[in-house]
Structure formats: C-alpha cells, structure tokens
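S.K.: pasting a predicted model and its sequence here:
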Amino acid sequence: MITRRTALALLATAAFPKYLLAAASEPKFFEALVAEGKLPPVNERVPKTPRVINVAGMGRQPGKHGGTVQSLIGSAKDIRLMTVYGYSRLVGYDEKLEMHADVLESYETVEDRIFTFHLREGHKWSDGSPLTTEDFRYCWEDVLLNEKLSPAGLSTALVMDGEAGKFEVIDARTVRYSWSTPNPDFLQKLAAPQPLVLAMPAAYLKQFHEKYQDEDKLKAIMKEQRVKKWSQLHMRMARSYRPENPDLPTLDPWRNTTSMPAEQFVFERNPYYHRVDENGLQLPYIDKFVLNVSSPALIPAKAGTGESDLQATNIDFIDYTFLKDAEKRYPVTVKLWKKTQGSRLALLPNLNCSDPVWRPLLQDVRVRRALSLAIDRSEINKAVFYGLTKESADTVLPESPLFRPEFASAWIAHDPVQANALLDEAGLTNRGSDGIRILSDGRAAQIVVETAGESTLETDVLQLITDYWQKVGISLFIRTSQRDTFRSRAVGGEIIMSMWFGLDNGVPTADMNPGQLAPTADDQLQWPVWGLNYLSHGEMGQAPDLPAVVELTELLERWRRSAEDAERAEIWGRMLSIYTDQVFSIGIVNASLQPILVANKIRNVPESALYGFDPMSYFGVYKPDTFWIEQEG
C-alpha cells in the first residue's frame, strides 16, 4: 500500500521551465563571479527541477534579491540557528504542518516500512559538487555504521525492534531505506529542526576518513587541526547542524563564511540553492545574514536600540513593552507570535533524584498532584503575564488536533485544602513549629528548584509559588545553575526539581512521535536516568519501574510499530491522558506570546504565527528564504 504522503510528495515538485531562469534572474551578488567565469550562470546552478515556492500562493509578496540582515546571538554556538531557520531538509513541513519533499524531488512510502527517495537531477552542494547517491551511501556505510564515528550506534529512528534499517542504492538518483515493521518516526526525524542526517558531502569529507585518505596525509591534517584521532577530525569537519567549518559544503540557503573563534559570523547566499520562486528568481532573496555575538542579558536592550533587523531569540515577553516603545525611535516593528510549548514554564520533579527520601515522595502521584493543586495559576497569569496566557497543565494546545480540554484542566484548580489532604495521605503528616512538614529522616520538607537563571520570569513565578507551597507545608528554595550543567547534574541525581519549559511540541499531529511524553532522552529533567536508558538501547541508566511510566514507554513502542492514523491518534490520546493525570510535569500557563522584532525594510515575515523549536523550527516553516528587503531608493 502506498500511503497518502506520496501524493503530497509528488505535488511538492513541479517541473520548472529552465528557460525562465534567464540572466535577468541572476542575483547581483553573483554577477561579477559569473562574468569572470568563476561561477556558472544560475540556470546551470539550480537543479533541472528546482523546488518552486509559490510565494503569492502563501499570501505573501514575491520579492527581490539583495540586502543584509543583522541579528544578535547569545554565543558562537548559536550559529546553529541558521540551520534551523534555513530549514532545508530532505522532507519538511510547511506552515500548516503538512510534509513535502524539499531537497528530494519526490518520495514514496509503502506501509511506513519502505521509503524510496528520488534526488533532483543536477542538484549541487554549495561548492558546486553534485549531490548524488554516493553522499547517502557514504553517510550510511562509512559514518553511521562506523563505530569510531558513531560510537553510540544508529539513531533510535533507524532501529525498529532491534532491527537496523536496510539501505540500498536503486539507481543513479534513487535510494531506499526499509524495515520489516513500520517506522513512522523516520520522516519526522528528517523534517526536525535538528534533523537526522542521511546525506553528507562525500567528495569533501573523504579526505578526513581513514578508509579513503593516505595515512601520512591524514596524520598531517590531524596535526594541523590539533586532534589525536582521525574520528575526532572527521566529526569536527562534518558537523552540519552547528556549521563551524566554513569549508563544509551545505544545502542550506545561506552558508557560513567565518571560522571559529569569532564575535561576528557572516552567512552568504548559497549559489547552488535548490529553490526558486514562481517568477524564476533563485531563492533566497536575502544575500547575507550577519550574526553578532553578544551577552544574552544585553540582547533585549541592543535589539531595542536598532542593532538587530530580525530578532526572536534572547528576547521574551517581559521585554515587549520596551521593544514596542522602540518602534517610536527606530524603523522596527514588534509582532507577537504564539509560543507552541505545552507550558511556558513547568516544574519538573526529578523522579530519578538520588535523595533516598525525596525520590519515593516525588514518585508518589499524590505528592505531584498536591504540589500542582497548591499553585494559584490565575494569580501568576495576572501578575506575571498580564492575563494574556492560558492557565493550563503541561499539554498540547488547541491548535493541535490531539487537544482535549480535560488534558489542559488536569490538576490545575487552586485547591490548598485538597493539596494538604494529599500530602497527609502521602505520609507527610508531621510539621515543625514553622508549619513546614517534616520528612521521615527529620529534615524539613524543602524542595530546591533549580533554574538556568536565563529569565527573570522564572524567579518571578517561583517567588509566587514559594508562598503557595509554604501554605501547604512545603518550603521552596531557588537555586540558579548553568544550562550546560543541568543534564549532567540531573542524570547524576543531584537535582530534586527544576524549572524549565513544558512540552516542546505543543501542536503535534498523530503522525508525530509522542516521545516527549515518555522517557526517551537524558535531557528530560523529570526522568533523565530512564531517558538515558532508552537513548543507549538499555546499555546505560536504568529502565523505568513506575507502572504509569512503563505504560508510557509501551505505548510509545506501539506507536513506533503502527502504520494506521487512527491507532496513532488513539495512542497519543492515551499517553496525553496518563501524562497529565500523573502530573509528570507541573505546567503553569501556556499560549504565551513571543515578541518578534522585525526591521520595517524586511518583507514577508508573518504578522502572527506559531513560534517554537519543534516542529516549527522557529522561522523555518515560514520559509525565511522568501523574506526580502525593500531597498531604499
């Protein structure tokens, strides 16, 4: 059975008459290089069948080439945002979250087991080398299956019931991946903001691989790059998600031209990019993105004083009034997009904490429900969010077809009486003279909540929660630690509870993996040890033993083996019901607003939209390659 996705895949690519890609459509940015013979003309650079983006059909205005966009990033690592924003994927979502072929010309799926990918004839990497089936073979056989380059083994998206996928080269422009059971996760991972990589520029990367490079030459390169192992060299030079190597060919709309270390990174248009608009103009419209590194704390102020043309990261709703006021002094506009997180902020009790008294208490659903019921979300909404958010458990938003009101309302009523009763039932009946409950080992019942300290929102909300919990006999202490240390400290059991975001994808469809509702990664702060166990295929961490969590993992495996939309939707519903009823994450509010600062000269940025990492890729699904600059004069 060929699934309905095939139709969408085939519709995504229309044959584009090459004669329309005339000299008039050559970006001025490349005219001199073409005239000097250093770059072929545009009609020789794009694939025979480029991906045609109907800009007018998206309700926007077809644009013009040219211009530079300045933006601010909090650290050099954030150059990865250009990979997320550029959103060039083998297959990808549009803004309606429907999937289309992108880098691929088309694809077919059979029973979600067999995936056949067709490449575009004449498609090239940014250095002009052809994108071929060899790039897929090299990635699979020489990187993913190489223990030195992939010591953790294949991604979980490539292994079904212990069976690794089978890779085949069918012909010069066709590859196939197959499993004996359905793998509904496969395409979603390819469309992700941090995508599963299946194609690498083999012609460039073979110089760093022991199988293809002369031993003495490889040692010389290793010495030059100051690494001791060839595998370290290859990993460094091949990193595509955080594009630190300017020489690495890419398929993204813009390519990094700046070597590390630097305080400013310049991304220039990819001359071989595979998309064009309906008028035959090669995308992207914008020539350059310049990313300037700044202290995260200073970014709101700098953005509000005209130092950024397009800014969403490192600014938050608390900055809105200041940024909005900047419209009076600078040619910028501040839009408000709706965040897609299941909860803008969430308390995550670490069910794997090493504290022998707190661990069983946090694993007791009565304690988690009590802590949730003690919180006055209405007051938080009014005091911190000006009443503009929705009081909710940590769950999917109404924009998701999987939304149910009972998920959002689970254990969120402000009910200190019931909270007290539940804590008594859980055995916390003794109290000190200050009213704080006494643990079984004689300590006061104090919960240390750790935050990354990246926003005053967190401390504002936690200060309110401190008062609510004190009224039910629980003391709260706020500790700030670095984001980078969160994972290791959580896995080590040092964190009892943290404040972070809720579900990252609050707008899922049944086709999307429900892994965020079960322990699947070691950075899930409510169960990192169980997540590590899943991530390592059982070799590290511990398997969950809490019945409700075991059921979630079993449901996830059922979803991964399912090929039917109705069954997937039913599994999602059951998992959401368990997750919210068991209060594995204590949600506060959702549907919060994200300021988007846009210079008035930039066109085609939506007035309102959904904003989130997964699956929206922030700006990605709105195709920033179609944003353009109205030039003065």
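M.R.: The structure has been received and is ready for your questions. Numbers count the residues shown, from 1 in each chain.
S.K.: use CA for all of it now, contacts and neighbours both
M.R.: OK.
S.K.: any idea how far Leu373 is from the closest residue to Asp376 other than its chain neighbours?
M.R.: Nearest non-adjacent residue to Asp376, counting by Cα to Cα, 6 or more residues apart in numbering: His414, 5.1 Å away. Separation of His414 from Leu373 (Cα to Cα, to the nearest Å): 5 Å.
S.K.: over to Leu336. Which of the three states is it?
M.R.: Three-state assignment for Leu336 (DSSP: H, G, I helix; E, B strand; the rest coil): strand.
S.K.: gap between the residue lying closest to it once chain neighbours are set aside and Pro243?
M.R.: Using Cα to Cα, 6+ apart and skipping residues adjacent in sequence, the residue nearest Leu336 is Pro595, 4.8 Å away. Between Pro595 and Pro243 the distance is 27 Å, computed by Cα to Cα.
S.K.: and the residue nearest to Asp376, which helix or strand is it part of?
M.R.: Using DSSP states H and E, His414 sits in no helix or strand.
S.K.: Thr466 now?
M.R.: Using DSSP H and E, Thr466 maps to helix 456-470.
S.K.: quick one: that helix to chain centroid distance?
M.R.: Distance, stretch centre to chain centre, for helix 456-470: 28 Å (Cα atoms, centre = their mean, to the nearest Å).
S.K.: what packs against that helix?
M.R.: On a contact count with 3 or more Cα pairs under 8 Å, 6 or more residues apart in numbering; DSSP states H and E, helix 456-470 meets helix 377-385, strand 475-480.
S.K.: quick one, the shortest one and helix 456-470 angle?
M.R.: In other words, strand 475-480. With axes from the mean of the first three to the mean of the last three Cα atoms, to 10 degrees as the basis, strand 475-480 and helix 456-470 are set at 160 degrees to each other.
S.K.: list the buried residues in whichever helix or strand comes after strand 475-480.
M.R.: Using DSSP H and E, the helix or strand that follows strand 475-480 in sequence is helix 483-491. Judged by neighbour count (16 or more other Cα atoms under 10 Å), helix 483-491 contains these buried residues: 486-487, 489-491.
S.K.: now the strands for the stretch 451-600 of the chain?
M.R.: Residue ranges of the strands in the stretch 451-600 of the chain, as given by DSSP state E, counting those that start in this stretch, are 475-480, 497-500, 586-587, 589-590, 593-599.
S.K.: take this one as well and set it beside the first:
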Amino acid sequence: MSLNQKPIFKTSSSLFLRLGIILAGLVLLVILLAQLTWFLGRWGQEQDIQHLETTLGTNIEASRVSTLSPGAAFRPMTKDEFCHMEGRVHTVGEWTKARIFNQSPMLRTAVDPVEDRLPKNPLVIHPPDQNGPYGGTWQRYGTSAPDIGIFPARLAYDGLVRWGPMAQQIFPNLAVKWEITDGGKTYTFWLREGVHWSNGMPFTVDDILFWYNHVIMNPELTPTIPREYQRDGIPMEVEKVNDHVVKFRFVSPYGLFLKVLASGRSYPMVEYPAHYLKKFHPDFIPKKQLMEMTEKESFDFWYQLFEDRASWQNTEVPRLWPWIIKVPPPAQLIVFERNPYYWKVDGDGNQLPYIDRMTFEIYDTEIINMKAMNGEIGMQGRHLQFDNFPRFKTNSKNRGYSVRLWISSGGGSSLALNLNHKDPILREIFADRRFRIALSYAMDRQQLNEIAFFGIGQPCQISPPAISPFYSEAYEKAYIEYHPEEANRLLDEMGLKTRNKAGIRLRPDGKPLHIRIEIASVFLSTPMFELIAKQWTDVGVKTQLKLEARQLFYTRKSALMHDVGVWGSADELIPVIDPRWFFPFSQESIQGIGYARWFLSNGKRGIVPPEEMMKCMELYQQIERIPDPTEQVRLFQQIIELNRQNLWVIGTIGRVPSLFVVKDTFRNVPEVAVSGWIFRTPGNTAPECYAIDQLTIENDEGINVQSDR
C-alpha cells in the first residue's frame, strides 16, 4: 500500500459516519415536522375553540334565559305512551301502485330512468312529518376516520331486516317477508326483486352466498365464526332456493335469530358484491396474479388487499346504502353522496333519500360539542356530552336547532368487580355477595344523579326499563338506597372489621383493602366515578379512580388484571340480545371474563362459574332455542331474579335520555325514538327519509317535493 493511499477501513468508517449524520438529520427533521404539525393542529383547534366560545357566550347572553332546570325538560314516558306512538314515527309498507316514480333533480342526468333503477317492489317509507323536499347537505362530525366508519351500521343500517324506531317491531327491509319453520331451525327470506348495487348490477342471493362461502367460511378472513351464525358449535348452512329466496339452516332451534339479524348481523351479509370482490379472492383468480396485485398495493397478504377493497373507504366498491362514499379519508371534508340505485321510495313514489349529501369533518370531542352548540350540526347525537345539556338547550333558539331527548334502551353505567381477579384474596372478597351489596348501599345515587345528570336520571341497577316486557321492579330497585350503616354492617359481618389508623379495612392478610375503579378514556365525564370512589372509601374500602387509554383498559381486562371495570349498558330494553351484565356472556362481560371464556368454549377453556351463574347460562341457552317471545320473557325473568339475589354487577344511574341536536330545517327526525346500539340508532329512524326544508323556515308555507320525473 502506498503512502498516499488511505486505509480501506478508514474510508469505510468515514462513509458510515457521514451516513449516520445524514440519517440522524433526517430523523431529527421528521421529529421537528411532526412536532410542528401537532403544534399547528392544536393551535388551529384552540383558535376554533376560542372563536366558538366567544360566539356561544354572545348567543347565550342574547337568549336572555337566566336559568334552566334540566330536570324540567325531560319526563320519562309511561309504558302506555310508549306503546301508542302511531303517527309520530315513520312506518313502512310495500309499493302497490303503478310504476310511476320521481327522483331528485340531482339525478336528471342519470343514464337509466328512475323506473328502471328501482326494484319491482320498492320498500315504501312513510315519513312522520312530510314527503321531501329533495336536496341539501347533512353536516356531521367524527373524531377519526375509524369513528366515521360507523356509517354502515348507524346511518345506512340496510340489512335483510331492521328494528323499528320504538324497538317494538322488526320491519322488512331488503327482505320482503320471512318464515320460521322446522321448530326454529330454518329461516327463509324472500328478497326484493330487481334491487341493484350502486353501479347498476343486480343484487341477488348469490351475493349472500359469496359472503357465506368465501368470507365467513374462509379462515383467513374470518378466523372465528361469530356465535350468532352457529348453533352447538356448528356453523349454519345457507341455501339458495332461487335468485330471490334464501334459507338459513341450523342444527338446533335458534329462537333469537330474527332479533339477531335486526340487531346488526344481517347488514354484513349484503356488503360483499360478488361481481366486484371476486377479483380479489383466491377462490376466483390465480394465486400468483393475486399476490402480484397484493404486492403492488403494498400489502403482505391477499386478505389484507381483500379487506381494503371491501372497506367502506373504497370509492369503487358498489353498495346498497342510501349514500355512497365519494370523498374518503384522509380528505379534510369526507363526503357521501346519494345512491342513484337506492331501492326505497315514499308513499308518493319519490325515490329516497331526500338529502343529497352527508359530510363529515374530524375534530376532537370538545370542538364537536362546541360546534353543536353553535348550530353547525345537521342531526347528531354521537360524541355529544350530557353535561353540556344546559348549554345546548340555552343556545338552541338563537342558533336554529332543537335538542331531542330520546329514550335510552340501556340501564346506565355498570361497576363490575372482577370476579376472576388474579389476586386470590381480592377474588375471595369480590366473590362474597355481601361485599357487592355493601358497595351498592355505600353509594349516594341521588348525589350521583345531580352531579352527573342534573337529576334527570334514575337510581337503578343494570336492569330493563319499565317500558320493557322484561322489566323487574324488584331488581331495578334492589340495594339502591343510600344506607352506609348497612354497608358497614355487611363488611363487618364478612370479617373485614379491623381497620388501620386511616380507617381503611384490613384484608385477611393484614394489608389495607385497596381497590381501583378502572375507566376507559372514552368516558369523558368522570366526576360521578370520583364521587363513588370517595363514598366507598368512607365505608373503609380505599378506592381510587384510574383513567386509562381504551387500548390499555382492554388489555388489562383481557388479562384479568382489573379490580373494578366501568362500562356502559347493553340495551337492556331487550336483554336477550346482549345479556353481558346478567351473566358472563362475552369478552365484554368484565365482571367475569374467565367465566365468559368457559361459556363461549362450551366448557373447554376458561374458569368454571359458580352454580347460580351456571344456572343463568343454562336458562339463556334454553331461551336461544325458543322462538316464542312470551316464553323468552318468562325464562329471562328467572335470570333477572338470580341477579337480584347475587348482584354480580353494581348499577349507578340509568334511564338517562340520549341527547340529539337537530337543525330546525330538518324534517322527519322524530321527537322521540328509542336509542341504542343494537337498534343501530339513528338507523332505526330511517335517516334516508330525513329531509332539509329551508323554505318552510323562511315563509312557513307548505312545500311539495321538487322532483324530476
């Protein structure tokens, strides 16, 4: 090596050093850009908040409403009133007139005439207020792109059948009629003839078969078949009778199947257009070609590509919804636009929907509530916080909206002690019914009601409301009085009499009895739970509130690490659909996830439940096999009585109405309806018949639908 030649390792070291400096610089630049983006985003949102707060303050002052009694704004509906809601909500029917239809002016350039785009027998929606007019944009807000993904469930909600607006009836939808035979083992549905996907292709039973054979029965797309699609561990069979008649067969009777379909298990069946999605499935194209497509789209596995193509965000996949995605995320303004092939009409033959577009913008919850107060929402209840109710109400007149209080189908927030706790001493304490009853007596629910719900709610256990056929007054009111003396007596009786200097009871191992109420960050208003922690501490059970990110909350509960979990109700109006709080029914039964695993696996995994809890499971399995609603109620009442005796879950405040803000220009939004997840609210109120009527506001004159023939 010559004297002028540099050693190779020195050159390499120099090169690596330079690359390292460049890489570090790039990383630093990315971090700085991320910080700048975050800062500008927060700054922009703060400007929005400041502007909205100023506007709202001016509007509230101008409204000249000095005080507001929220309790006076809501009166619970009686059962008789609930059962006689005719004329105040939408109804459905079948088209029996001549095939003369109208369409939105927006569709005047459509290739096919409206008569050819509608099915042979379109579903008729009779709106509660008026027919039309056409036009307008429905403004909504979400907290993220996945949050807007509730659109298919909550705002389209187009499956074979639907719940009605008062959750008393199951309405036909894509299915015209149905028949239950073979003792509840066979369900036959007749589909509407001539329904089209949004691209004009026909919708038939073949699309349902594609979903069943190539999505549900494909282990890569569906690793675990939902329990609702099987009996005794055996998946249902789906049989094509003809293009418009389909049968579902089970190995044993399934009395709840129709309710399950209405509660969200039938719209996934009709979200997979076979003619489009076959192009991304290995059962229909060569695997080599599919993998090339997969790699081209930067996915690792074919099923990722398939799920992406089937996603609600894909503007190319055909739909049966009233509005279809036109501008997806990450656009700032996400836009859904009317489906020219939508298969419903009103009583005058006007093709639905009335509203042309639905738009979403993404903000945090605080700004969404501010925008609602400022009148910037068309119709929405999602993300609106009940503790803002007085401000919504006070500001509504000047900002041109009303506040609707719909009937909540649930029983309030639950406090679920972890009966499968990993700490053996806590597990033994929690298993004693006296401990759970003592904690219930230690709660001053009247105080909780005032601090969280302005006195509007009702102290109760997690139980069906009075308007439900499953109602039990004995369970609703069990152990809900504020009785700290009885709480102390029960805790003493358990052997937890000894206390430390701070007044905290000692466990059998001599340690202070200390528990945490764990609450996911989705519960934005925590004062009620902070007060509960204080009330439990006052009877010697040291309690702290622990606020966690939702993902951490789910991780801890799945690992059986939580002490007391908090979650919302599960539509106890019809508790047979999701009885999570009456016995460990699913992974959401946070009072006994180990027991739920035993139930779901038919005893193969999990923790064997105690005798009375097992009795609840056996009763529910009987209910699942019985199509008779009266017998379902009778058997579930026995489950409720076992809950009254054992109080496996502690209730707080229930019967709190669901809050919705509705623009004054909106029509056909009911004053009152039932609100709940299993009813897919507001989907159960037929959003496709909502209308925006600007002219009525301006001159208070009647207006007819403005349509193109």
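M.R.: Received the coordinates, thanks. Not measured: the values here are computed from a predicted model.
S.K.: residues in contact with the counterpart of the residue nearest to Asp376 of the first structure in the second structure?
M.R.: The equivalent of His414 of the first structure in the second structure is Tyr482 (alignment by TM-score structural alignment). Going by Cα atoms under 8 Å, 6 or more residues apart in numbering, Tyr482 of the second structure touches 441-445.
S.K.: in the first structure, which of these still touch?
M.R.: Here these are checked against the first structure with both residues aligned by TM-score structural alignment, their matches' Cα atoms under 8 Å, and the contacts held in both are 441-445.
S.K.: re earlier: mean neighbour count and distance to Asp112 of the first structure added to the helices and strands packed on helix 456-470 of the first structure, as CSV?
M.R.: Below are those laid out as CSV (neighbours: other Cα atoms under 10 Å; distance: least, Cα to Cα, whole Å):
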stretch, mean neighbour count, distance to Asp112 of the first structure
helix 377-385, 18, 42
strand 475-480, 16, 45
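S.K.: from Ser63 of the second structure, how far off is the aligned partner of the residue nearest to Leu336 of the first structure in the second structure?
M.R.: Pro595 of the first structure maps onto Leu659 of the second structure when the alignment is built from TM-score structural alignment. For Leu659 of the second structure, the distance to Ser63 of the second structure equals 21 Å [Cα to Cα].
S.K.: so the two - more neighbours on which side?
M.R.: More crowded of Leu659 of the second structure and Ser63, by other Cα atoms under 10 Å: Leu659, with 23 against 14.
S.K.: that one contacts Leu384, doesn't it?
M.R.: Yes. Between Leu659 of the second structure and Leu384 there is a contact at 7.1 Å, judged by Cα atoms under 8 Å.
S.K.: can you give me the neighbour number for the spatially closest residue to Ser592 of the first structure that is not a sequence neighbour?
M.R.: Of all residues not flanking Ser592 of the first structure in the chain, Thr389 sits nearest, at 4.9 Å (Cα to Cα, 6+ apart). Applying other Cα under 10 Å, we find 21 residues neighbouring Thr389 of the first structure.
S.K.: surely Tyr138 of the first structure is in a helix?
M.R.: Yes. With three-state DSSP as the criterion, Tyr138 of the first structure is located in a helix.
S.K.: how about it: what's its closest non-neighbour residue?
M.R.: Distance criterion Cα to Cα, 6+ apart; nearest residue to Tyr138 of the first structure, sequence neighbours excluded, is Ala202 at 6.1 Å.
S.K.: identify the residues contacting the aligned residue in the second structure for Leu552 of the first structure.
M.R.: With TM-score structural alignment defining the correspondence, Leu552 of the first structure maps onto Cys616 in the second structure. The contact partners of Cys616 of the second structure, taken as Cα under 8 Å, 6+ apart, are 582-583, 638-639, 642.
S.K.: now, of those residues, which are buried?
M.R.: 582-583, 639, 642.
S.K.: out of those, which sit inside helices?
M.R.: Counting by DSSP state H, the part of those found in helices is 639, 642.
S.K.: what is the nearest of the buried ones among the contacts of Cys616 of the second structure to Lys279 of the second structure?
M.R.: Comparing those against Lys279 of the second structure with Cα to Cα places Phe583 closest, at 43.7 Å.
S.K.: the closest one maps to what in the first structure?
M.R.: Phe583 of the second structure maps onto Ala518 in the first structure, by TM-score structural alignment.
S.K.: do Ser104 of the second structure as well
M.R.: Using TM-score structural alignment as the criterion, Ser104 of the second structure maps onto Pro27 of the first structure.
S.K.: now that match, nearest residue through space, not along the chain?
M.R.: Distances taken as Cα to Cα, 6+ apart put His65 closest to Pro27 of the first structure, at 5.9 Å, once the chain neighbours are dropped.
S.K.: could you do Pro544 of the first structure as well?
M.R.: Trp530 (5.5 Å).
S.K.: would you check how far apart the aligned partner of that neighbour in the second structure and Gln621 of the second structure are?
M.R.: Correspondence of Trp530 of the first structure to the second structure, assessed by TM-score structural alignment: Tyr595. From Tyr595 of the second structure over to Gln621 of the second structure the distance is 15 Å, taken as Cα to Cα.
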